[in-house]
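Engineer: Sequence below, structure please.
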Amino acid sequence: MIKPLYPCLWYDGNAKEAADHYCSIFKSSKILAENPMVVTFELNGFKFMGLNGGPHYKFSPATSFVVECDTQEEIDYYWEKLGEGGSYNQCGWLDDKFGMSWQIVPSVLSKLMSDPEKAPRVIEAFMQMSKFDIAALENA
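Structural biologist: This is a model prediction of the structure:
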């Protein structure tokens, strides 16, 4: 029997706090199970495990979660909610208050990047951005 893969995220004793935080941001999300060591939760239909593993390991941008947004309102919402208490970076990247990296990107970006004539201008535009601006990308 083949089961779906899901990530295990290592926290320094605050896995439940992180799971509650993420579930408050993403609609259709919930805590599935919890004990002192592990909390399993679901974000928009995808399962995650949070492990209270201690201070040994930290998150890095080498692993990030991509939130693809159809509207500027969605970008603004996820940018604000996930970035609160964390730090904002370039090109739609942010680190949340737990240190997890997220990419908040417009769904139209792949279409814009696939146009060989427009792609260089789009790249130039988004390299100047922290939070993505859909209108500015489309007008590049």
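Engineer: For the rest of this, base every contact and every neighbour count on C-alpha atoms.
Structural biologist: Fine.
Engineer: for the most centrally placed residue in the chain, what are its contacts?
Structural biologist: Centroid-nearest residue in the chain: residue 102, 3.0 Å away (criterion: C-alpha atoms, centre = their mean). Contact partners of residue 102, counting by C-alpha atoms under 8 Å, 6 or more residues apart in numbering, are 64, 65, 66, 67, 82, 93, 94, 95, 96.
Engineer: And those, which of them are buried?
Structural biologist: Among the contacts of residue 102, those classed as buried by 16 or more other C-alpha atoms under 10 Å are 67, 82, 93, 94, 95, 96.
Engineer: Let's see which of those residues end up in helices.
Structural biologist: residue 82 (DSSP state H).
Engineer: Just give me the closest of the contacts of residue 102 to residue 1.
Structural biologist: Comparing these against residue 1 with C-alpha to C-alpha places residue 65 closest, at 27.2 Å.
Engineer: That closest one: what secondary structure?
Structural biologist: Secondary structure, DSSP: H, G, I helix; E, B strand; the rest coil: residue 65 is strand.
Engineer: so residue 71 sits right up against residue 106, yeah?
Structural biologist: Yes: between residue 71 and residue 106 there is a contact under C-alpha atoms under 8 Å: 7.1 Å.
Engineer: And the contacts of stretch 62-73?
Structural biologist: Against stretch 62-73 from outside (C-alpha under 8 Å, 6+ apart): 75, 78, 100-108, 133-134.
Engineer: please give me the structure for this one as well, since I'd like to look at both together:
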Amino acid sequence: MKQFITPCFWFTNNASDAVDFYCSVFNDATVINTSPVMIDFSLQGFRLLALNGGEKYEVNPSISLYVYCGNESEVDSLFSELKEGGEVLIPPGKYDWSDRYAWVQDRYGVNWQLDKDTINSGQKIVPSLLFANKNTLRVREALEHYRTVFDTRFLVESNYPEGAGVPQQTLLFAQISCDGTLLNIMSSTLAHSFNFTPGNSLVITCKDQNEIDRYWNGLLQGGGKEDMCGWLTDPFGISWQVVPEVLGKLMTDPEKSDRVVAAFLKMKKMNLEELLNA
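Structural biologist: You can find the predicted model right below:
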């Protein structure tokens, strides 16, 4: 099945080193395509993008990768390797939500949540969006927003317990399927030093201009903001890239690539016809 939403992580021109590291940590790892700007790779069958973006943005814990390991030894093995040169945010242990769980930020700044639990899906790695600070109480609002944009299924919903200091029925955690890609959405009542950032973005790959228009316009509804080169932020500050599926091919075409890049650098929403005719 085609993966519709792909996490993209912003690196300071060391994306190749990061991808080499991840491929050494995970047994099932494949580099799909590489260019000076972007590396397309997969871990455990889940596609990821590593962007050589320079120093403008950095990754942070607002979007992490939640790995459903299926057993305790896998949690401990991944934790042992990912923590080298990184930072342990939650040490391995038993918690209310899992018998064995850990949260680690690796040496490149990418965050991983490692859980002993299994998942009833072929997707073992799930992007996890952390709604914090001004977004803490907005998880349910976000679910309703994404329901209007994607073909959405609600799989898990868990409210804050009584006494948490938030209104009743405030969502602590939810798992949804957006056009077949699983996303975890969680909230935190703690004060965090970070918010959503273009350093962690989600890429939607569209087959034609109608899809580009639909997802672009849908995600902007309710207060989103357009950016350049197919990037936007939704009403919650999450960065999305809405791009045509032929973009990678066009950018690696030795005859057209310079003209294609020059064309999309002038665009906000991608115009497929202009790219094809560049």
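Engineer: And the TM-score between them?
Structural biologist: With the length set by TM-score structural alignment, normalised by the length of the first structure, the two chains reach a TM-score of 0.92; 139 aligned residues with a C-alpha RMSD of 1.4 Å.
Engineer: Now render the contacts of stretch 62-73 of the first structure as a markdown table, adding distance to residue 54 of the first structure.
Structural biologist: Shown next, in a markdown table, are the contacts of stretch 62-73 of the first structure (distance: C-alpha to C-alpha, whole Å):
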| residue | distance to residue 54 of the first structure |
| --- | --- |
| 75 | 32 |
| 78 | 28 |
| 100 | 15 |
| 101 | 19 |
| 102 | 22 |
| 103 | 26 |
| 104 | 28 |
| 105 | 31 |
| 106 | 35 |
| 107 | 36 |
| 108 | 39 |
| 133 | 38 |
| 134 | 39 |
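Engineer: okay but residue 134 of the first structure is in contact with residue 104, surely?
Structural biologist: No: counting by C-alpha under 8 Å, residue 134 of the first structure does not reach residue 104; the two are 11.5 Å apart.
Engineer: Counterpart of the residue nearest to the centre of the first structure over in the second structure?
Structural biologist: In the second structure, the residue paired with residue 102 of the first structure is residue 240, using TM-score structural alignment.
Engineer: Please, where are all the helices along the second structure?
Structural biologist: 15-25, 72-82, 139-149, 209-220, 247-251, 257-264, 272-276.
Engineer: Residue 177 of the second structure is nearest to which of those helices?
Structural biologist: Closest approach to residue 177 of the second structure among the helices of the second structure (C-alpha to C-alpha): helix 139-149, 9.7 Å.
Engineer: with the first structure superposed, average distance for that closest one?
Structural biologist: Helix 139-149 of the second structure differs from its equivalent in the first structure by a mean of 1.5 Å after superposition (mean C-alpha distance after the TM-score superposition for the first structure).
Engineer: Could you tell me where that helix falls in the first structure?
Structural biologist: Under TM-score structural alignment, the match for helix 139-149 of the second structure in the first structure covers residues 15-25.
Engineer: and the gap between residue 139 of the second structure and residue 220 of the second structure?
Structural biologist: 17 Å (C-alpha to C-alpha, to the nearest Å).
Engineer: which one of those two has more residues nearby?
Structural biologist: Taking other C-alpha atoms under 10 Å, residue 139 of the second structure and residue 220 do not tie; residue 139 has more neighbours (23 against 16).
Engineer: unless I'm mixing things up, that one is touching residue 171, no?
Structural biologist: Yes: using C-alpha under 8 Å, residue 139 of the second structure makes contact with residue 171 at a distance of 6.0 Å.
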